[in-house]
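# What follows is a predicted structure for the sequence shown.
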Amino acid sequence: MTVVITRDVPGRTRGFLASIMPEPAPGVYAAADLSKAVRERLWAVVADWHGATAQGSVVQGSVVMIWRDDKQPGGLGLATLGTPPRRLADLDGVLVSVW
């Protein structure tokens, strides 16, 4: 399962994501069987577009992608664009989000 959550991103980004994944709620995209190659390509495009929307030194909006990754804490991979950047950490068996 791969889930992408967007906030204040351009319509182009939302349209691109909607062409690959269903949008069950506004700004939330989910796909049950997205391959690693497709996920990485999707992220590369979104990251490139996100960097291109910077106004001065401030980047607008944010994008978070989570997916199953047995090598990461809690079995979840996490990638973020925008602010605040986050990462996942295992704190005595409890998965927490760290800024």
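Sure thing, it's come through.

# going forward, measure contacts between C-alpha atoms and count neighbours the same way
Noted.

# Run a quick neighbour tally on D48.
As a burial measure, D48 scores 10 neighbours (other Cα atoms under 10 Å).

# helix or strand for the residue positioned nearest the centre of the chain, which one?
Centroid check for the chain by Cα atoms, centre = their mean gives M65 as the closest residue, at 2.2 Å. Element membership for M65 (DSSP states H and E) is strand 62-68.

# go on, W49?
Secondary structure (DSSP H and E) places W49 in helix 36-52.

# here comes the other one, which I'd like you to weigh against the first:
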Amino acid sequence: MIIVITFAVKERYSGYFASCMNEVSTGVYVSTISPPPFREKLLDTINRWWEVYNEGSINVIWYDIQQPSKINFINYGEPKRELIPFQSLLLTKID
């Protein structure tokens, strides 16, 4: 599963996410399709567009068996967030 949460981004992002994911709430997109090629294409598109339209914020969350909590995420925009393992917990550090 992949979840994308957007805030104050260009409409281009909304159109792209809506074309390949379900918009379950304003700015919240969900897809049960999560093989690595799909996620890589999604992240590649966001990376390329972010270099041009660097405004708002986008959070991409996905299932990741390699992580202690079984989730991973990438944050674009402000404030920056990072997952930090602590004992048996996974904490979010906000810069």
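Perfect, thanks for sending it. Values in this document were obtained by computation on a predicted structure and should not be read as measured data.

# so what number do they get for TM-score?
Overlay of the two chains. TM-score (TM-score structural alignment, normalised by the length of structure 2): 0.90; 94 aligned residues with a Cα RMSD of 1.2 Å.

# any idea how far P84 of structure 1 is from V98 of structure 1?
Separation of V98 of structure 1 from P84 of structure 1 (Cα to Cα, to the nearest Å) stands at 10 Å.

# In structure 1, what stretch matches stretch 65-82 of structure 2?
Counting by TM-score structural alignment, stretch 65-82 of structure 2 lines up with residues 70-87 of structure 1.

# If you count neighbours, what's buried in the matching stretch?
The neighbour-count check on stretch 70-87 of structure 1 (16 or more other Cα atoms under 10 Å) flags P73, G74, L76, G77, L78, T80, L81, G82 as buried.

# Now do the strands in structure 1.
Ranges of strands in structure 1, per DSSP state E, are 2-7, 28-31, 62-68, 76-81, 87-91, 94-98.

# Can you add distance to L42 of structure 1 and give the ones you listed back as CSV?
Output for the strands of structure 1, formatted as CSV (distance: least, Cα to Cα, whole Å):
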stretch, distance to L42 of structure 1
strand 2-7, 10
strand 28-31, 12
strand 62-68, 10
strand 76-81, 12
strand 87-91, 20
strand 94-98, 23
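
# Alright, calling it a day.
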